[in-house]
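In: Sharing a model prediction with you, sequence too.
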Amino acid sequence: MEQLVSIILTSYNKPKTIAGAIESVIKQTFPHWELFIMDDNSNKETVQIIKRYLHDPRIYYFNSHIKDEERFKTTRYATLINNAIPKSKGEFITYLTDDNVFLQDRIEKMVKIFVQNPNIDIVYSQQLVKWIDETAQVVQQFVRKTRGVLNNPVGVVDHCSIMHTRKILEKIYNLYGSYWDDDPDYWFNGDAAFWKRLTNFSLFFPIPQTLDIALKDPYSFQRLYKFLPENIPNGTLVKGLSSDLYIIDNQERREVMPQVLERLKYDPSLAVTIPDPFLFKYNKGTPVDHTVFQNLIIMPNQRLIKSHHHPSVYYLQNNQKRLINNERTFRQYKFQWNKIVMVDDRLLSEIPDGPAIEEIGVNSALLPDGILFKEKRYYLSQNNHLHLIEENVAEKLNLPIRNPVIIGRSFINRFNQGVPFTWKYIH
């Protein structure tokens, strides 16, 4: 009897590429396979495309029906894989994502290695990586080459380029109590965590041929997650895979309705696109719509405001209005005149007064939030703390790294240091 290969395909909101992934399995020269499409509650467009292929009796479809607010609690693709493995029956197991395709003879060549070498438990191949733009045009590409027999494949091998035996999975489960480690710390590289488990029992044996193609578009998880800090600063305009825009305000996500974007001086082009799990981990706050001009108490913080009939300019912070003392102070903090939101006099008077924002040279007791400073390194002000922020992280968040507020060491020493904004990459 021919060996059966179980293929586990994880899917989430990739309607442009999911069909290609599925068809690459159907076109395999090796016919003895079963495909488990583990969909993470994708949008209707993606699900409709998947359902076009379910007439094939070798294809099984499962929808997680995960709620958005639950997504960040585990590394989702690892969770989906863990759910698929007990359903599978193959002697060999391999993996696929919704933005990857197998070359036609991939499975055949990998199975052949196992048949010829019964002591081998893991094989991996080369991978062609294509970076594509929003129109699916290739902007650059490279081959992720094999590097011989590996005992440390972390950062070298992609999980769409391997196949392993079922028996090694059983050993992993007996030792760890699960197959893949779906701890949320491994969102960026769950395969690396799995590799560490696999290499307790076997080496990775190479097939020095390109057998799969990875497509990395602007919305691939790796590109969206790269240089994203664990906690997003207040005042950051963000979006997930949908077109909805949110402002992070008091560590809540508040949807900003399109009709008020211009009036509130938000620039949609500066919105930071982040993975959905990281967006939905923030509780949903009060929407930002036309009602903020009827009740300024619910206006988002970190907005410059002034009335039509008075020259004073204020900065909203902690739901209070802070008077900017003079024009010199305004310039020092790199505030912009074209970002001032005009509001009704009466409503302005109803906002509680906070401490004034004074010149940098004055021993001010309270910093304005959301200001990017630079001495030798960058700092971001939040809650009267200066938070060290990596340059790549600041650039990711669309902060003005080319026009920061320049400060000296004496200024830094006046304020407490907060938790740094860094990119958490787990090796």
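Out: All right, it came through fine.
In: contacts and neighbour counts: CA atoms only from here.
Out: OK.
In: quick one: terminal-to-terminal distance for stretch 77-97?
Out: 9 Å (C-alpha to C-alpha, to the nearest Å).
In: okay, how far is it across stretch 115-124, tip to tip?
Out: Calculated as C-alpha to C-alpha, the first-to-last residue distance of stretch 115-124 is 15 Å.
In: mind checking the SS state of Thr10?
Out: Secondary structure assignment for Thr10 (DSSP: H, G, I helix; E, B strand; the rest coil): strand.
In: quick one: it from Phe36, how far?
Out: Counting by C-alpha to C-alpha, the gap from Thr10 to Phe36 is 8 Å.
In: right, and the helix or strand after the strand or helix carrying Ala78?
Out: Element membership for Ala78, per DSSP states H and E: helix 76-84. Downstream of helix 76-84, the next assigned helix or strand under DSSP H and E is strand 92-97.
In: which helices and strands sit right next to the helix or strand following that following strand?
Out: The helix or strand immediately downstream of strand 92-97 is strand 100-102, counting by DSSP H and E. In terms of contacts (3 or more C-alpha pairs under 8 Å, 6 or more residues apart in numbering; DSSP states H and E), strand 100-102 is packed against helix 18-26, strand 205-216.
In: Taking strand 92-97 as reference, get the angle to the last one.
Out: If I follow you right, that is strand 205-216. On the basis of axes from the mean of the first three to the mean of the last three C-alpha atoms, to 10 degrees, strand 205-216 is oriented at 20 degrees to strand 92-97.
In: and the comparison structure, right after this:
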Amino acid sequence: MMHTIDLRDQTPTRAELAALVPRAATDVATATGIAGDLIAEVRAGGAGALLDQAERLDGVRPARVRVASDEIRAAVSALDPVVREALDEAIVRVRAATTAQVHEPVLTTLARGAEVIQRWQPMSRVGFYVPGGKAVYPSSVVMNVVPAQVAGVGSVALASPPQKAFGGSVHPTILAAAGLLGVDEVYAMGGAGAIGALAYGVADLGLDPVDLITGPGNVFVASAKRLVRGVTGIDSEAGPTEIVVIADSSADPAIVAADLVSQAEHDELAAAVLVTDSVPLADAVRDELDRLAASTHHSARVVEALSGQQSAIVLVSDLTAAAAFANAYGAEHLEIQTVDPDALLPLIENAGAIFLGRFSPVSLGDYLAGSNHVLPTGGQSRFSSGLGAYTFLRPQQVIRYDRDALHDVSAKIVALSRAEDLPAHGDAVTARFNG
């Protein structure tokens, strides 16, 4: 089912490793034209355009785009108590772990009367996108909203596609998750049009534009986020989910296979990769995958994902080589199932989230670890991080110098301004001491 990449007794360069990394054949740019047209429709037609798009693309025309507050309250009341308890616990854990990401202002005194204050200011208003395709994601509501609340964002809006099964409204479990978090600005709108609505605002809905859009979606959502970047901020252009498992001969092949399948069930383009220095383990995992893929609930989807070019078993000479491959990949989710996962951790540079040991599966991070499951995909962990309170905070520098402190450095400022042929910069300083 899964193809094999054999790197034993090889020492590929970083560039060669990057070329060997298995990836799904997706390109956000291919959806740019369609996404751009959908955004333009919303900018021109407002709420009417969103309703037309819902009818055309989601197969249902909502009674209204904005979900009424009483409908959100009703969804909370009707929520399965077991699911509510799980969501409440997820909220508590994510809030606790996220609070550690908020910095207090820091004052640096460079000389008497010379101060620079580092402070972190929350954004005023943000928008969240919660997908509604192959699965329902109340956990994504938690993962997006809680960090913004911890950061101190004062105004939030949530968009999720209208559901034909629920009369064109947002899925009630999504609404319930929003209600548990106190979010009452929810819109039944999906895809690129929803991203455009959040970025530019929709006057006839009373929807004000946001400063940042976060949350995953399909290729049209990712393309739309690329198009509106600059008008508003975005977290990332999220692609199909990924799991990389580094395992040695001590790993349980049934557990490794179960973890690979758990991510493969998301989408046919989901990537599942095992990196190991043990051929017997690789063979045993392959056998377990054949068994699990045939019996799991989303069997057809899982088989297609595991058979795709984005999924592979990678054989390496040792765990150092495994870490090098993982760094070249930069996985969204990286599991380390070895005799001593902590010993390998210092070698890992690139990953959205790292799960250590047999009892730290990716599924834990999806729901109740306390960490955030909105993570960079497609190798973006090389230069970006998962969602957190810091996503919604902007570091700012506040400068305060008194007269003597400025006078002490004035000659140096003048010297540098002249060296850069910008003498007025120096003049702006010396003007404070003339007369």
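Out: Right, received. Where do you want to start? Source: prediction; values computed, not measured.
In: care to give me the TM-score?
Out: With the length set by TM-score structural alignment, normalised by the length of structure 1, the two chains reach a TM-score of 0.26; 190 aligned residues with a C-alpha RMSD of 7.3 Å.
In: how about the helices in the stretch 201-350 of structure 2?
Out: For the stretch 201-350 of structure 2, applying DSSP state H, counting those that start in this stretch gives helices covering 219-228, 253-264, 279-295, 299-307, 319-329, 341-344.
In: winner for burial among those helices?
Out: Counting by mean count of other C-alpha atoms under 10 Å, helix 219-228 has the highest mean neighbour count of these, with a mean of 24.
In: Show me what that helix packs onto, helices and strands only.
Out: With contacts taken as 3+ C-alpha pairs under 8 Å, 6+ apart, helix 219-228 of structure 2 sits against helix 32-53, helix 191-200.
In: quick one, that helix and helix 32-53 angle?
Out: Using the same axes, to 10 degrees: helix 219-228 of structure 2 against helix 32-53 is 110 degrees.
In: Just want the angle from helix 219-228 of structure 2 to helix 191-200.
Out: Orientation of helix 219-228 of structure 2 against helix 191-200 (the same axes, to 10 degrees) gives an angle of 30 degrees.
In: still on that earlier bit, okay if I get the helices of the stretch 201-350 of structure 2 as TSV plus distance to Leu20 of structure 2?
Out: Formatted as TSV, the helices of the stretch 201-350 of structure 2 follow (distance: least, C-alpha to C-alpha, whole Å):
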stretch	distance to Leu20 of structure 2
helix 219-228	23
helix 253-264	20
helix 279-295	18
helix 299-307	17
helix 319-329	9
helix 341-344	22
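In: Go through those and name the closest to Ala19 of structure 2.
Out: helix 319-329 (9.0 Å; C-alpha to C-alpha).
In: Quick one: the strands in structure 2, in order.
Out: Ranges of strands in structure 2, per DSSP state E, are 3-6, 106-111, 114-122, 125-129, 155-160, 186-188, 212-214, 233-234, 242-247, 271-276, 312-315, 331-337, 351-356, 393-401.
In: before we move on, what about the stretch 101-250 of structure 1?
Out: Listed in chain order, the strands of the stretch 101-250 of structure 1 (DSSP state E, counting those that start in this stretch) span 122-132, 138-144, 162-165, 205-216, 237-239, 245-249.
In: out of those, nearest to Ala19 of structure 1?
Out: Closest of these to Ala19 of structure 1 is strand 205-216, at 13.0 Å (criterion: C-alpha to C-alpha).
In: mind checking how far Phe355 of structure 2 is from Ala321 of structure 2?
Out: For Phe355 of structure 2, the distance to Ala321 of structure 2 (C-alpha to C-alpha) stands at 19 Å.
In: Check Leu175 of structure 2 too.
Out: Counting by C-alpha to C-alpha, the gap from Leu175 of structure 2 to Ala321 of structure 2 is 46 Å.
In: next one: Gly36 of structure 2
Out: When distance is defined by C-alpha to C-alpha, Gly36 of structure 2 is 43 Å away from Ala321 of structure 2.
In: Repeat that for Val141 of structure 2.
Out: Noted for Val141 of structure 2: a distance of 37 Å to Ala321 of structure 2, by C-alpha to C-alpha.
In: Quick one: list the elements packing against the helix holding Ala78 of structure 1.
Out: Contact partners of helix 76-84 of structure 1 among helices and strands, from 3+ C-alpha pairs under 8 Å, 6+ apart: strand 5-11, strand 33-39.
In: For these, could you give me CSV that also reports mean neighbour count and distance to Gln222 of structure 1?
Out: Output for the helices and strands packed on helix 76-84 of structure 1, formatted as CSV (neighbours: other C-alpha atoms under 10 Å; distance: least, C-alpha to C-alpha, whole Å):
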stretch, mean neighbour count, distance to Gln222 of structure 1
strand 5-11, 25, 15
strand 33-39, 23, 18
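In: Adding distance to Leu347 of structure 1 as columns, could you present those strands in TSV?
Out: Formatted as TSV, the helices and strands packed on helix 76-84 of structure 1 follow (distance: least, C-alpha to C-alpha, whole Å):
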stretch	distance to Leu347 of structure 1
strand 5-11	48
strand 33-39	48
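In: For Glu391 of structure 1, find the nearest of the ones you listed.
Out: Across the helices and strands packed on helix 76-84 of structure 1, closest to Glu391 of structure 1 is strand 5-11 (C-alpha to C-alpha), at 32.5 Å.
In: now Gln48 of structure 1: how far from Phe102 of structure 1?
Out: In terms of C-alpha to C-alpha, Gln48 of structure 1 sits 22 Å off from Phe102 of structure 1.
In: Look up the closest residue to Thr109 of structure 2, ignoring the ones flanking it.
Out: Glu115 (4.6 Å; C-alpha to C-alpha, 6 or more residues apart in numbering).
In: Check Lys130 of structure 1 too.
Out: Nearest in space to Lys130 of structure 1, with sequence neighbours left out and distances taken as C-alpha to C-alpha, 6+ apart, is Gln141 at 4.4 Å.
In: does that neighbour really touch Ile213, like I thought?
Out: No - contact between Gln141 of structure 1 and Ile213 fails when scored by C-alpha atoms under 8 Å: they sit 10.2 Å apart.
In: Residues that sit against both of those two, list them.
Out: Here Gln141 of structure 1 and Ile213 have Leu128, Val129, Lys130 as joint contacts, going by C-alpha atoms under 8 Å, 6 or more residues apart in numbering.
In: sorry, back to before: report the angle between the helix holding Ala78 of structure 1 and strand 33-39.
Out: Using the same axes, to 10 degrees, helix 76-84 of structure 1 lies at 130 degrees relative to strand 33-39.
In: Can you check what angle separates helix 76-84 of structure 1 from strand 5-11?
Out: Going by the same axes, to 10 degrees, helix 76-84 of structure 1 makes 140 degrees with strand 5-11.
In: so what's the closest residue to Asp427 of structure 2 other than its chain neighbours up against?
Out: Nearest non-adjacent residue to Asp427 of structure 2, counting by C-alpha to C-alpha, 6+ apart: Val414, 7.4 Å away. With contact taken as C-alpha under 8 Å, 6+ apart, Val414 of structure 2 is in contact with Pro423, His425, Gly426, Asp427, Val429.
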